[in-house]
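Asks: return a 3D structure for these sequence lines:
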Amino acid sequence: MPLRYGLIENPLTSDPDDYMAVTFDNQTVGIDEIVERMISRGSTVTKAEALGSFEEFNLAVCDIVKSGFNIKTDLFSVYPTVAGVFNDASEGFNSSKHSINLNLRAGQRLIEAVANLSVEKVTVTESKPVLQLLTDLKSGAINESATIGQIVSIKGALLKIAGEAPSVGVFFIAADGTETRIADFVKNKPSELLFFIPDDLAVGSYDVEVRTVLPSHKSVSVGQLSNKISIIA
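Replies: Modelled structure (predicted):
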């Protein structure tokens, strides 16, 4: 399956004729789908055995990261860093003003796989926020879950929240239609939003929407993440 992309006006430059590519309708797969792909290749490993091995791998990676080590594999590299401002050379780490972030980079085998990825251009019928990746910065989960009280990143295009009207912001929409609005942002840029999941947001499954007024538009434009997000404690 090719990587589908479309062209939208580029909000990052002053040139009105500039366009940027954003990806659309590309399926996200999880562990179950990866294991099914493994089995389809004729592997003698059963699905249960493969899932068990994945879990052991996940536990080992988390344990190594918790020990403060970097990780480098053929698929990815992970290394923790410390962020925040230190007022002088003697100041120690303070969790109220400093944080530990995880940086992830693709490994050589993934880089080589992308080199052979085919693409397909699709027509963009309207300008609206494009939500591509929602990442829980605590767990590292992508387009799956977000942790109450923790910071979340949404990456994509045309995301910047314009103004303070109650009609704009990031909205978590429960199954019964109840909406929780996020209006305070650590980062508010066209390509990325950073914000905290409210402490009073109930555990459950949510649709996620970005609603904003785009440049040269008067009405609110709405973009939705293709995956439902599980809010966890």
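
Asks: C-alpha only now, for contacts and for neighbours.
Replies: OK.

Asks: just the helices in this protein please.
Replies: Here the chain has its helices, by DSSP state H, at 31-40, 47-66, 108-115.

Asks: for Asp74, find the nearest of the ones you listed.
Replies: Set against Asp74 and scored by CA to CA, the helices of the chain come closest in helix 108-115, at 5.5 Å.

Asks: what's the distance between the residue located most distally from the centre of the chain and Gln132?
Replies: Seen from the C-alpha centroid of the chain, the residue lying at the greatest distance (CA atoms, centre = their mean) is Ser90, 35.3 Å away. Counting by CA to CA, to the nearest Å, the gap from Ser90 to Gln132 is 41 Å.

Asks: one more sequence to fold, the one below, so I can look at both together:
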Amino acid sequence: MLKYCLRENLLTAKPDDYMAQVTDSRVFTLEDIVDRMVKRGTTVTRTDLAAIMQLYTQECTYIVEEGGSLNTPLINTSFSISGVFDGADDSFDAKRHSLNLNISSGLALKEALTKTKAEKTETASTDPYITAVCDKLNGTTDTVKIGSVMEIIGSRLKFDPKDEEQGVFAVTGTNAIRCAAVVENKPARLIVILDPAVPPGDFTLEVRTKLDSNGKTTTKTLRKGYYHKTLKAII
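Replies: This next block holds a predicted model:
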């Protein structure tokens, strides 16, 4: 069951417009998937399953490294290139251009989506909510240059910059790097510098705050809100 809550829709002018946000969606690792396969019953051992899944993952990685695209029951991939080229004779330059991997659902996942049921939670969320992110120097919305100015649009975003538990965090796996340089700190807009310590690659943007919905009163609860799109940090 996919749970969701309602929050204000900032994209429309009507004050009573709300939009749905998914909540409490559990993340499953490769180990979790192997465990589920074993519990369902199979003649293949857990060790063999883990090895097969690892080989499958590795081979898909090799295909992408070679510039190939995947067309599987789970995912389909394609490539695109961001950046401006100076004339027809210009070539790819990692300092000015970036490769993007575009991923869409395969047929099996599309079929699974038709069977997914949604359940509304009782109350609307009061957590921070991010609607858009932009690299202000490059004008990109899917990639952010490390050390660049990042604009974050949403609601209930304001935080106390003196409290290290609060702020804007770039999350990669179990590592969360706080963007300490804050240019603007308002409930509907934040402008921060993507910290130089953030490694190149995919990351999740998260805002953490203890301020109430008006951004004025400090509460005891640390509320978190993350951007629904995966961003890529580039050099």
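
Asks: still on that earlier bit, would you list the helices of structure 1 in JSON lines and tack on mean neighbour count?
Replies: JSON lines is the format used below for these (neighbours: other CA atoms under 10 Å):
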{"stretch": "helix 31-40", "mean neighbour count": "13"}
{"stretch": "helix 47-66", "mean neighbour count": "13"}
{"stretch": "helix 108-115", "mean neighbour count": "11"}
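
Asks: tell me which of those helices sits nearest to Ser95 of structure 1.
Replies: helix 47-66 (15.9 Å).

Asks: mean deviation of that closest one from structure 2?
Replies: Its matched residues in structure 2 lie on average 0.7 Å from helix 47-66 of structure 1 after superposition (mean CA distance after the TM-score superposition for structure 1).

Asks: so for stretch 88-101 of structure 2, what gets flagged as buried?
Replies: Ser98 (16 or more other CA atoms under 10 Å).

Asks: run through who's touching that stretch.
Replies: 77-85, 234-235 (CA atoms under 8 Å, 6 or more residues apart in numbering).

Asks: among those residues, which ones are in strands?
Replies: Cross-referencing the contacts of stretch 88-101 of structure 2 against strands under DSSP state E gives 77-82, 234.

Asks: ok, and the most crowded of those residues?
Replies: When neighbours are counted by other CA atoms under 10 Å, Ile234 leads these with 19 neighbours.

Asks: please name the residues that touch Thr72 of structure 2.
Replies: Counting by CA under 8 Å, 6+ apart, Thr72 of structure 2 has contacts 106-107.

Asks: again, 6 Å this time
Replies: Gly106 (CA atoms under 6 Å, 6 or more residues apart in numbering).

Asks: which one in structure 1 is aligned with it?
Replies: In structure 1, the residue paired with Thr72 of structure 2 is Thr73, using TM-score structural alignment.

Asks: what is the burial count for Val85 of structure 1?
Replies: The burial count for Val85 of structure 1: 11, using other CA under 10 Å.

Asks: any idea how far it is from Gln150 of structure 1?
Replies: For Val85 of structure 1, the distance to Gln150 of structure 1 - CA to CA - is 20 Å.

Asks: of all the ones in strands among the contacts of stretch 88-101 of structure 2, which comes closest to Leu205 of structure 2?
Replies: Ile234 (14.4 Å).

Asks: my read is that that closest one contacts Lys145, right?
Replies: Yes - assessed by CA atoms under 6 Å, Ile234 of structure 2 is found in contact with Lys145 at 4.8 Å.

Asks: what helices and strands are in contact with the strand ranked longest in structure 2?
Replies: If you go by DSSP E, structure 2 has its longest strand at strand 201-211. Judged by 3 or more CA pairs under 6 Å, 6 or more residues apart in numbering; DSSP states H and E, the packing partners of strand 201-211 of structure 2 are strand 167-172, strand 218-226, strand 231-234.

Asks: need those in TSV (columns: distance to Gly154 of structure 2).
Replies: Output for these, formatted as TSV (distance: least, CA to CA, whole Å):
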stretch	distance to Gly154 of structure 2
strand 167-172	13
strand 218-226	10
strand 231-234	16
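
Asks: deepest-packed of the ones you listed, please.
Replies: Most buried of those, by mean neighbour count (mean count of other CA atoms under 10 Å): strand 167-172, with a mean of 23.

Asks: now do that one against strand 218-226, angle only.
Replies: Between strand 167-172 of structure 2 and strand 218-226, the angle comes out at 40 degrees (axes from the mean of the first three to the mean of the last three CA atoms, to 10 degrees).
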